[in-house]
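# Build me a structure from this.
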Amino acid sequence: MTDRELKYFENQLLNLKEKLKNQYEDNTERQEELRETTSELSSHDNHPGDLASEQYEMEKDITMSNVNRERLQEVNRALDKIESGEYGSCECCDEEISLERLETVPYTRYCVECAQDQEQDSKDFPYFEDETHIEQMRTTNDPNNYTYFDKEDTWQKLERMGSADETEEDYDFPQEAHGSVDKIDSFSTEDPEMQDPNIDPMRFKKRKRYRRRREE
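Have a look, this model is predicted:
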């Protein structure tokens, strides 16, 4: 890369840096304005739809702020590479990045081929896989005869922990009332004596027991 081309991309990066900083500041100001306009002591008395537009705008600004902040970091990294003389080289294969790609994405760190490979890897292996240790679930139709942790293995692993069919047999609470949650739920509201709201249900039950014993 010639000095003239390097100076050209440096100016491109500086202009992009200034643009990203202004966008980030504008998004931050809009977030503060939205917080002030919706800063009520409580929003429970409002319908959720009343704040839908404000919530959407705030979430959009937060997302844009995060994107601009990450892109600004990439731009600063590219400017540091210009100072160190490493700008224009792919971090993966050390080959020179094409001028066409730098013209489109001046802060890029990878050439087209390496960027495509990384994009494919991110599809095959999700970003959260290393953090959660989730094995990749694929079919066993592999030409290289590689043994994968497939869906059948997953079912066998989960089956050792038991299935929903076993819960009915293990469920044994003889003292639990059937058809009611609490004792008061078992009283019949159709009983004439229960129509009086002043009657205590527990006293009513004791009174019925007393009458039954006297009749016996």
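# going forward, measure contacts between C-alpha atoms and count neighbours the same way
OK.
# all helices for this structure, in order.
For the chain, the helices defined by DSSP state H occupy 3-37, 52-84, 99-104, 112-124, 129-132, 151-159, 167-170, 201-215.
# measure the most centrally placed residue in the chain to Lys151 for me?
In the chain, the centroid-proximal residue (Cα atoms, centre = their mean) is Phe128; its distance is 11.2 Å. According to Cα to Cα, to the nearest Å, Phe128 stands 19 Å off from Lys151.
# ok, now Ile97?
41 Å.
# for Arg109, same thing?
From Arg109 to Lys151 the distance is 37 Å (Cα to Cα).
# With Asp50 instead?
Counting by Cα to Cα - Asp50 and Lys151 are separated by 45 Å.
# Of the two, give the one with the bigger neighbour count.
Remark: of Asp50 and Lys151, Lys151 carries more neighbours, 14 against 10, as counted by other Cα atoms under 10 Å.
# on that earlier part again, dump the helices of the chain into CSV; add distance to Glu91 as well.
Formatted as CSV, the helices of the chain follow (distance: least, Cα to Cα, whole Å):
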stretch, distance to Glu91
helix 3-37, 18
helix 52-84, 11
helix 99-104, 14
helix 112-124, 9
helix 129-132, 22
helix 151-159, 37
helix 167-170, 56
helix 201-215, 78
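# Quick one: closest of these to Cys90.
Closest to Cys90 of the helices of the chain is helix 112-124 (Cα to Cα; 8.1 Å).
# who's in contact with the closest one?
Cys92, Cys93, Ile97, Arg101 (Cα atoms under 8 Å, 6 or more residues apart in numbering).
# Second chain to compare with the first, below:
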Amino acid sequence: MLNDKQKQHLKTELVEMKEQSMKVEETTSQKESIKETSGELSMYDNHPADMGTALFDIEKNRVLNEHAESDIRKIDIALKAMADGSYGKCEVCQNDIPYERLLTVPYTTFCIEHAELVEQSVEEDVTLNEMENPFESTQDPTAIDYENSFDEVAEFGTSDSPSDFIDPKNTTYTDDVQGEPRLIDQMVEKSITDNTDDQD
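Modelled structure (predicted):
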């Protein structure tokens, strides 16, 4: 059971934590779009790495904002519990939460044993969602076969042009070093002789 001095100390801690979380929430929720974050009128001429940095900053601010909002909610619940006299009792077993735990996590409403169970169930929900296969409900078994993905897409066409299938050997010119005359020289000579024949 907490004495009045301990409760007052914890209440002060909670109020300070709430103020800090509110400052974080205020600073991280001001800029929402990449355009606002970077101050650029157009993102067209920016390097992709700059865009990646700007996007990272936005996502980081959103996560910090969500974390601050979550902390504020937990702190409000703890302050309400202080007001109604239920602060310091575990929500599950109604046993007293040790003062040392409350010093470490003043907004907690669970004893250490039940906090681990609650956190574990939340973690399991997250990991189970990550492990779910989006194609699980699909009847077609090839939708999961990622090895043949390109072949399936290539059935609808590729960006290969007819020039991609021509032999790269260039036969227009031959090599003078090997003693063979250039084909272009022959063509020029023929053109000259044809022109002189036409003039006669």
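# coming back round to it: compare the helices of structure 1 and give me the one nearest Val181 of structure 1.
helix 201-215 (15.0 Å).
# ok, and the most crowded of the contacts of helix 112-124 of structure 1?
Ile97 (21 neighbours).
# Give me the distance between the closest residue to Glu54 of structure 1 other than its chain neighbours and Glu96 of structure 1.
Spatial nearest neighbour of Glu54 of structure 1, chain neighbours left out: Leu34 (6.7 Å); criterion: Cα to Cα, 6 or more residues apart in numbering. For Leu34 of structure 1, the distance to Glu96 of structure 1 equals 46 Å [Cα to Cα].
# Arg207 of structure 1 now?
Relative to Glu96 of structure 1, Arg207 of structure 1 is positioned 95 Å away (Cα to Cα).
# Neighbour count for these two, which is higher?
Higher neighbour count among Arg207 of structure 1 and Glu96: Glu96, with 15 against 11, using other Cα under 10 Å.
# Trace the more buried one over to structure 2, please.
For Glu96 of structure 1, the aligned residue in structure 2 is Asp96 (criterion: TM-score structural alignment).
# hang on, that match packs against Leu102?
No. Judged on Cα atoms under 8 Å, Asp96 of structure 2 makes no contact with Leu102 at a distance of 10.3 Å.
# Find residues that contact each of these two.
Going by Cα under 8 Å, 6+ apart, residues that sit against Asp96 of structure 2 and also against Leu102 are Gly88.
# how close does the residue nearest to the centre of structure 1 get to Glu119 of structure 1?
Applying Cα to Cα to Phe128 of structure 1 and Glu119 of structure 1 gives a distance of 15 Å.
# same deal with Arg109 of structure 1?
14 Å.
# Between the two, which is the more surrounded one?
Per other Cα under 10 Å, whichever of Arg109 of structure 1 and Glu119 has more neighbours is Arg109, with 20 against 11.
# Spit out the contact partners of the closest residue to Ser33 of structure 2 other than its chain neighbours.
Distances taken as Cα to Cα, 6+ apart place Ile58 nearest to Ser33 of structure 2, at 7.4 Å, with adjacent residues excluded. Contacts for Ile58 of structure 2 were tallied using Cα under 8 Å, 6+ apart; they are Lys31, Glu32, Ser33, Ile34, Thr37.
# From Asp71 of structure 2, how far off is Ile58 of structure 2?
20 Å.
# Between the helices of structure 1, which one is closest to His178 of structure 1.
Per Cα to Cα, nearest to His178 of structure 1 of the helices of structure 1: helix 167-170, 14.8 Å.
# Look up the counterpart of that closest one in structure 2, residue range please.
Going by TM-score structural alignment, helix 167-170 of structure 1 sits over no part of structure 2.
# which helices and strands sit right next to that helix?
Packing partners of helix 167-170 of structure 1 (3 or more Cα pairs under 8 Å, 6 or more residues apart in numbering; DSSP states H and E): none among the helices and strands.
# Tell me how far that helix lies from the chain's centre.
Offset of helix 167-170 of structure 1 from its chain centre (Cα atoms, centre = their mean, to the nearest Å): 35 Å.
# do stretch 209-216 of structure 1 as well
Distance, centroid of stretch 209-216 of structure 1 to centroid of chain: 63 Å (Cα atoms, centre = their mean).
# Name the residues of it that are buried.
Residues of stretch 209-216 of structure 1 include none that count as buried (16 or more other Cα atoms under 10 Å).
# quick one: contacts of that stretch?
Residues contacting stretch 209-216 of structure 1 (Cα under 8 Å, 6+ apart): none.
# Have a look at how far, on average, stretch 57-70 of structure 1 is from structure 2.
Compared with structure 2 after the fit, stretch 57-70 of structure 1 shows a mean deviation of 0.9 Å (mean Cα distance after the TM-score superposition for structure 1).
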